[in-house]
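# model the following, please.
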Amino acid sequence: MKAIWNEEVIAESNDTIVIEGNHYFPHDSIKKEYFTQTDTHTTCPWKGVASYYNIQVNGSENPDAAWFYPETKEMAKGIKNYVAFWRGVKVEE
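The predicted structure is shown next:
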């Protein structure tokens, strides 16, 4: 699977995990030069507290467009530190 934003592949992996319709990419599959961690956090009742990244590609920024769970609740331990996308990031084969 590939995550694409602003015509650039920002993550690529054959080992994504799909939960609630979102592909979660292993943390080491993202191209870290495009990601900056933010102070944004949200809470999912069964996954835990999510942290967010801004994505910056070709001079444009997509705020809080990627999220991950640095620590998870027991039911979500399989996606600890996996990264998912929204806000216009395309995920495709």
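
# use CA for all of it now, contacts and neighbours both
Will do.

# give the contact list for the closest residue to Thr72 other than its chain neighbours.
Of all residues not flanking Thr72 in the chain, Gly48 sits nearest, at 5.0 Å (CA to CA, 6 or more residues apart in numbering). Neighbour list for Gly48: 69, 71-73 [criterion: CA atoms under 8 Å, 6 or more residues apart in numbering].

# most surrounded residue in these?
Tyr69 (24 neighbours; other CA atoms under 10 Å).

# is it true that Trp67 touches Ser51?
Yes: here Trp67 lies in contact with Ser51, judged by CA atoms under 8 Å, at a distance of 5.5 Å.

# here's the other one to compare against:
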Amino acid sequence: MRAIWKGAVLAESDDTVVVEGNHYFPADALSQEHFRATDHQSVCPWKGTASYYDVIVDGDVNAHAAWYYPTPKEAAREIKGRVAFWRGVEVTG
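This next block holds a predicted model:
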């Protein structure tokens, strides 16, 4: 699977976990130069508290376009150490 935004490959892996239709990539599959940590968080009742990255390609910023659960709840333990995408990031196989 590949996550792509504005022609840049943000992540690539054959080892994704699909939860609620989102592919969660292993953190080590990310092209780190395209990510900037943010203070933004959200809460899912069954997964826990999500943290976000801005995605940056050629100076363009896609705010909070990647998320992860640093300490997911037990029901979502399979996504620990993994990152998912939205906001126009295309995930293809």
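
# that older thread, closest one of the contacts of Gly48 of structure 1 to Glu8 of structure 1?
Tyr69 (24.0 Å; CA to CA).

# shouldn't the closest one be in contact with Trp46?
No: with contact defined as CA under 8 Å, Tyr69 of structure 1 does not reach Trp46; the gap is 11.4 Å.

# for the contacts of Gly48 of structure 1, which one is nearest Phe25 of structure 1?
Tyr69 (11.7 Å).

# how near is the residue nearest to Thr72 of structure 1 to Lys73 of structure 1?
5 Å (CA to CA, to the nearest Å).

# ok, Ile10 of structure 1 next?
Taking CA to CA, one finds Ile10 of structure 1 at 27 Å from Lys73 of structure 1.

# what's near enough to touch Ala84 of structure 1?
Ala84 of structure 1 neighbours (CA under 8 Å, 6+ apart): 22-25, 66-68.

# which non-adjacent residue is nearest it?
Tyr24 (4.5 Å).

# over to Asp14 of structure 2?
Nearest to Asp14 of structure 2 is Met1, by CA to CA, 6+ apart, at 5.8 Å.

# hmm, the one you found is touching Ser13, no?
Yes: applying CA under 8 Å, one finds Met1 of structure 2 in contact with Ser13, separated by 5.4 Å.

# if we can go back for a sec, so which of the contacts of Ala84 of structure 1 belong to strands?
Counting by DSSP state E, the contacts of Ala84 of structure 1 place 22-24, 66-68 in strands.
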